[in-house]
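Asker: coordinates only, sequence not included:
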């Protein structure tokens, strides 16, 4: 699917493509395609909590579940993780600097 999207967009370099995902399968897809792999943590399927469930946690519990999910993405070899999509713009700047 990544290569089909690249073709449709006229992109020929995998280093110009970022796959944002909320599962380890998304990360593996990105790695297999040779594109940047980014795991988004809060609200992710990997975290396994609804927004309501997450916000019902104490701040310490939220921190623990964020760290656990981050480790899962890192163990899957994600290039980067972000807690929310609001961090994406700044991350794109970092990726573009590479």
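Answerer: Thanks, I have it. As the structure is a prediction and not an experimental result, all values here were calculated from the model.
Asker: contacts and neighbour counts: CA atoms only from here.
Answerer: Fine.
Asker: Can you name the element that comes right after the helix or strand hosting residue 81?
Answerer: Using DSSP states H and E, the element containing residue 81 is strand 80-82. Counting by DSSP H and E, the next helix or strand C-terminal to strand 80-82 is helix 88-97.
Asker: Which residues belonging to that next one are considered buried?
Answerer: Buried positions in helix 88-97, judged by neighbour count with 16 or more other CA atoms under 10 Å: 88, 91, 95.
Asker: take a look at this one as well, against the first:
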């Protein structure tokens, strides 16, 4: 079984070219492998070669996670719900509700 030892890489437009040596079975053979770069951001890389899709993401440290994220507030369900009958008015830029038997509009 061969081992692929990557030694260099280069980028040409939207292509990533990886080069190195295939080591195995008492011989060493040079190779180059070319991938399409589907997505490249500061935190992720998506490569494609035919039907093969490879995704890579940068691993962040706990300090980076705590610095770059905002903790979400705990969502607590309502303790009591009410059923109300009335008229719901929905129009352009207008939302109103008039409870049945009342002259108040909310």
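Answerer: Everything's here; your move. Here the structure is a predicted model, which is why all the values come from computation and not from measurement.
Asker: Overlay them and tell me the TM-score.
Answerer: Overlay of the two chains. TM-score (TM-score structural alignment, normalised by the length of structure 1): 0.22; 41 aligned residues with a CA RMSD of 4.4 Å.
Asker: other SSEs contacting the strand holding residue 81 of structure 1?
Answerer: Applying 3 or more CA pairs under 8 Å, 6 or more residues apart in numbering; DSSP states H and E, we find strand 80-82 of structure 1 packed against strand 36-40, helix 59-75.
Asker: now these in JSON lines, with mean neighbour count?
Answerer: As requested, these are arranged in JSON lines below (neighbours: other CA atoms under 10 Å):
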{"stretch": "strand 36-40", "mean neighbour count": "25"}
{"stretch": "helix 59-75", "mean neighbour count": "16"}
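Asker: With residue 5 of structure 1 as the reference, name the closest of these.
Answerer: Among these, strand 36-40 comes nearest to residue 5 of structure 1, with 14.4 Å by CA to CA.
Asker: now the buried residues of helix 88-97 of structure 1 in JSON lines, with distance to residue 67 of structure 1?
Answerer: Shown next, in JSON lines, are the buried residues of helix 88-97 of structure 1 (distance: CA to CA, whole Å):
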{"residue": "88", "distance to residue 67 of structure 1": "18"}
{"residue": "91", "distance to residue 67 of structure 1": "19"}
{"residue": "95", "distance to residue 67 of structure 1": "22"}
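Asker: And these, which is closest to residue 25 of structure 1?
Answerer: Scanning the buried residues of helix 88-97 of structure 1 for proximity to residue 25 of structure 1, where the rule is CA to CA, the winner is residue 88, at 19.6 Å.
Asker: Nearest spatial neighbour of that closest one, chain-adjacent residues omitted?
Answerer: Distances taken as CA to CA, 6 or more residues apart in numbering place residue 82 nearest to residue 88 of structure 1, at 7.2 Å, with adjacent residues excluded.
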